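Colleague: sharing a model that was predicted from the sequence below.
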Amino acid sequence: MAGEFRVDPDALRRFARTSTERAERLRAIRAELGAHQLSASAFGKLPEADETGRDYVERSEAAIENAGAAGDTMDRIAEYTEGMAAAYERADEATGQSMRAISAGLGG
């Protein structure tokens, strides 16, 4: 016999809200990173400085892109979690209706 399994739709909705909040924070981080770019010459005049500057630009662009992608992922998590909460509520309601119909059919 399987163990008891319970889902709290309100807990799922709270998690969805925190996912939305995380998405907003990630977008704020992305905007902040994008607003503070160093120039390629910021690393000096030595030959190695050019390579360091290119590496910085590449990594900072990747960080900006990744923060945006993470924000989008958090939004999808929030959307799907909210949908999951609603689906559990619909399933519980359908089960309740079935039980009431069975009970009514048995004269209860």
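Modeller: Now that the structure is in, tell me what you want to look at. All figures in this text were calculated on a predicted structure; none of them were measured in a lab. Numbering: from 1, shown residues only.

Colleague: only C-alpha atoms for contact and neighbour calcs from this point on.
Modeller: Fine.

Colleague: which elements pack onto the helix or strand Gly68 falls within?
Modeller: With secondary structure defined by DSSP states H and E, Gly68 is part of helix 47-105. Where contact means 3 or more CA pairs under 8 Å, 6 or more residues apart in numbering; DSSP states H and E, helix 47-105 is packed against helix 9-35.

Colleague: comparison target below:
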Amino acid sequence: MAQGFGVQSDALRTYARNTEPDVGRIQRIRNHITQLELSAGTFGKLPESDSLKSDYDAKQDESLRDLESAAEALQRMVDAARETADRYDGTEVHTVSTFGGE
């Protein structure tokens, strides 16, 4: 390409392939956290015990939402890397054929 510009589409695909398992790992972590249920008496019988349980439950819910968001964002990055590689390759093929190349 002009002035030495080039894209390593294989590098983009390698990034996507190596990163995609992390999406599953985040989802597995989220699933494990979902299974953590604490009983009402877990924090003892002190006056603030129920408040501690409520705080824990709220933080757990926030963590689950954050992990889901992280997995979705990472999957979008993986998909975008693959799509970008495909588009660069498609553009390259089109450009070469337009100028009579093979």
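Modeller: Great, that's in hand. Since we're looking at a predicted model, the values are computed, not measured.

Colleague: TM-score for the pair, please.
Modeller: For these two chains in superposition, a TM-score of 0.85 is obtained (TM-score structural alignment, normalised by the length of structure 2); 100 aligned residues with a CA RMSD of 1.9 Å.

Colleague: relative to helix 9-35, how tilted is the helix holding Gly68 of structure 1?
Modeller: Using axes from the mean of the first three to the mean of the last three CA atoms, to 10 degrees, the inter-axis angle of helix 47-105 of structure 1 relative to helix 9-35 is 160 degrees.

Colleague: for the most centrally placed residue in structure 1, list the residues it contacts.
Modeller: Nearest to the geometric centre of structure 1 sits Met74, at 1.5 Å (CA atoms, centre = their mean). Going by CA atoms under 8 Å, 6 or more residues apart in numbering, Met74 of structure 1 touches 19-20, 22-23.

Colleague: which ChimeraX command selects the buried ones in those?
Modeller: Here is the ChimeraX command that selects the buried residues among those (16 or more other CA atoms under 10 Å):
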select :19,20,22,23
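
Colleague: what is the nearest of the contacts of Met74 of structure 1 to Ser39 of structure 1?
Modeller: Nearest to Ser39 of structure 1 among the contacts of Met74 of structure 1 is Ala23, at 28.5 Å by CA to CA.
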